[in-house]
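Enquirer: Sequence first, then the predicted structure, then my questions.
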Amino acid sequence: MSIDVTVLRVFTDSAGNFGNPLGAVDGATVEADQRQRLATQLGYSETVFIDMPAPGSASAHARIYTPLTELPFAGHPTVGASWWLRELGTPIRTLQVPAGVVQVSYDNDLTSISARSEWSPEYAIHDVESLEDLAAADPSDFPDDVAHYLWAWIDESAGALRSRMFAANLGVPEDEATGSAAVRITDYLSRDLSITQGKGSVIETTWSPQGWVQVAGRVVNDGVRQVG
């Protein structure tokens, strides 16, 4: 029996370009012990399995897998899942993941989630001196025992920065857009940010001194992929 996987691109720019591919799957169609195998087969940086909201409910549950492991929280799957549910006619206000309850909101073409920094995986954060050095960085030069988040200012006064993520430890040599890392860097710098990651994906964040970070982005649906 084939499984329908909706392929989303999360954190596109305002024209719908770039973004990080995500596999979105109705959790009822895949047994729990088969989800890691499917995520590995798909090869996206993450695949999210969503338990659809009950009728009249504004809450859903989700589990997130990289090609190698399950994550308790990740940004682009929670933004993507929340956007997808609204497209299906079931917008939500909360999304339960193993790390905790993610708050969800919608503002025209932006979908936002709020999460805590400690929910994100540990990253080695590298403050890179220049945009040129950032562009020249080679993933093979970084050890694969931890994920590496590299960043440099585009415009410090405006909170605009450029970033790259190398996550071989999660089975992702370079990630195009990483919402959980956006949470970490926002908390690290303690300010709102506009992040351009990878080839041109865009992540907007809002920092709260109460320990919450809001992550907002745009999503595009690239259609359904059937996997046997």
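Expert: Yep, it's here. Numbers count the residues shown, from 1 in each chain.

Enquirer: switch to C-alpha atoms for all contacts and neighbour counts from now on
Expert: Fine.

Enquirer: show me where this protein has helices.
Expert: Secondary structure of the chain (DSSP state H): helices at 35-42, 75-87, 131-136, 179-189.

Enquirer: so which of these comes closest to residue 120?
Expert: Of all the helices of the chain, helix 179-189 sits nearest to residue 120, with 5.2 Å by CA to CA.

Enquirer: List the contacts of the top strand by length along the chain.
Expert: If you go by DSSP state E, the chain has its longest strand at strand 212-227. Strand 212-227 is contacted by residues 2-14, 16, 19, 75, 79-80, 83, 109-117, 179, 182-183, 186-187, 202-207 when judged by CA atoms under 8 Å, 6 or more residues apart in numbering.

Enquirer: check contacts around the most centrally placed residue in the chain.
Expert: The residue lying closest to the centre of the chain (CA atoms, centre = their mean) is residue 76, at 1.8 Å. Shown in contact with residue 76 (CA under 8 Å, 6+ apart): 10, 11, 20, 22, 177, 178, 179, 180.

Enquirer: ok, now residue 40?
Expert: Applying CA under 8 Å, 6+ apart to residue 40 gives the contacts 66, 67, 68.

Enquirer: let's bring in a second one:
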Amino acid sequence: MTQLQVLKVFVAAADRGELWIHTPAVELPLAGHPLVGTSWLLRREGVEVPVLRPPAGEVPTWVDGDDTWIRARPEWAPEFDMHQLAAPTDVDAHPGAGRDKVLQVWSWGDETAGDVRVRVFPTRMGIDEDEATGSAAIRLGALLRRPLTIHQGVASRIVVEPAPDGTVAIGGRVEFVERADYSDA
């Protein structure tokens, strides 16, 4: 059985959106999907905040239809060793990364439509492979400077919208799976 490698978000002040993000190995100043998920969860719990405040800075958040969004500066995201591959099948067949890597491999699925297949191996952060990596999506959106739909993991879809001011918005649908108690963790 594979052990689930979890990013944890610690909310210090829900009404102000103050929080910290940790992987199994490091604290992150910004992580896209934990912020999208935290924004969604706070709303679900009746706390609507227009801005989240991770260590990196103020991150606006909003809902549009079924998608929850954040907007951040790409330089706040962790750096990824990014490699473009020839085809989505090459991305799917990639063997992964060594122990001290933060690797993103990607390929156009349909360049005209902005569809991209991605896998991320943040092993230096204590995670073998991430199902959805919003911070890598922010970095890729800044690099390519165009709207994208990123398909990552088994079923993750990350919508990417770069802005003229250099920030990048990412969004997607969040699904509640289960409530876990980490009080003893």
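Expert: Ah, there it is. Not measured: the values here are computed from a predicted model.

Enquirer: hmm, back to that, among the helices of the first structure, which comes closest to residue 26 of the first structure?
Expert: Closest approach to residue 26 of the first structure among the helices of the first structure (CA to CA): helix 75-87, 10.1 Å.

Enquirer: And residue 127 of the first structure? What does it align with in the second structure?
Expert: With the correspondence set by TM-score structural alignment, residue 127 of the first structure lines up against residue 84 in the second structure.

Enquirer: hmm, which of the contacts of residue 76 of the first structure are common to the second structure?
Expert: Among the contacts of residue 76 of the first structure, the ones still in contact in the second structure (both residues aligned by TM-score structural alignment, their matches' CA atoms under 8 Å) are 177, 178, 179, 180.

Enquirer: Tell me the most packed of the residues you listed, by neighbour count.
Expert: Within those, most neighbours by other CA atoms under 10 Å means residue 177, with 31 neighbours.

Enquirer: Could you check how far the residue in the second structure that that residue lines up against is from residue 14 of the second structure?
Expert: Matched to the second structure by TM-score structural alignment, residue 177 of the first structure sits across from residue 132. Residue 132 of the second structure sits 24 Å away from residue 14 of the second structure, going by CA to CA, to the nearest Å.

Enquirer: mind listing what residue 83 of the second structure touches?
Expert: Residues near residue 83 of the second structure by CA under 8 Å, 6+ apart: 103, 104, 105, 106.

Enquirer: so residue 146 of the first structure touches residue 169, yeah?
Expert: Yes - taking CA atoms under 8 Å as the definition, residue 146 of the first structure is a contact partner of residue 169 at 5.8 Å.

Enquirer: picking that back up, pull out the buried residues from the contacts of strand 212-227 of the first structure.
Expert: Those of the contacts of strand 212-227 of the first structure that meet the buried threshold are 4-13, 19, 75, 79-80, 83, 110-117, 179, 182-183, 186-187, 202-207, by 16 or more other CA atoms under 10 Å.

Enquirer: how about residue 158 of the first structure, what's its match in the second structure?
Expert: Aligned by TM-score structural alignment, residue 158 of the first structure pairs with residue 113 of the second structure.

Enquirer: count of residues packed around that match?
Expert: 11.

Enquirer: In space, what's closest to it - neighbours in sequence excluded?
Expert: Counting by CA to CA, 6 or more residues apart in numbering, residue 113 of the second structure lies nearest to residue 148, which is 7.8 Å off, once chain neighbours are set aside.

Enquirer: Could you do residue 21 of the second structure as well?
Expert: Nearest non-adjacent residue to residue 21 of the second structure, counting by CA to CA, 6+ apart: residue 9, 4.6 Å away.

Enquirer: What lines up with that neighbour in the first structure?
Expert: Per TM-score structural alignment, the equivalent position to residue 9 of the second structure in the first structure is residue 48.

Enquirer: residues in contact with that match?
Expert: The contact partners of residue 48 of the first structure, by CA under 8 Å, 6+ apart, come to 22, 23, 24, 25, 62, 63, 64, 65, 77, 78, 81.

Enquirer: Apply 6 Å and report the result again.
Expert: Under the criterion of CA atoms under 6 Å, 6 or more residues apart in numbering, the neighbours of residue 48 of the first structure are 24, 63, 64, 77.

Enquirer: if I look at the residue lying closest to residue 155 of the first structure once chain neighbours are set aside, how far off is residue 124 of the first structure?
Expert: Leaving aside its sequence neighbours, residue 155 of the first structure sits nearest to residue 161 (CA to CA, 6+ apart; 6.6 Å). Distance, residue 161 of the first structure to residue 124 of the first structure, using CA to CA: 17 Å.
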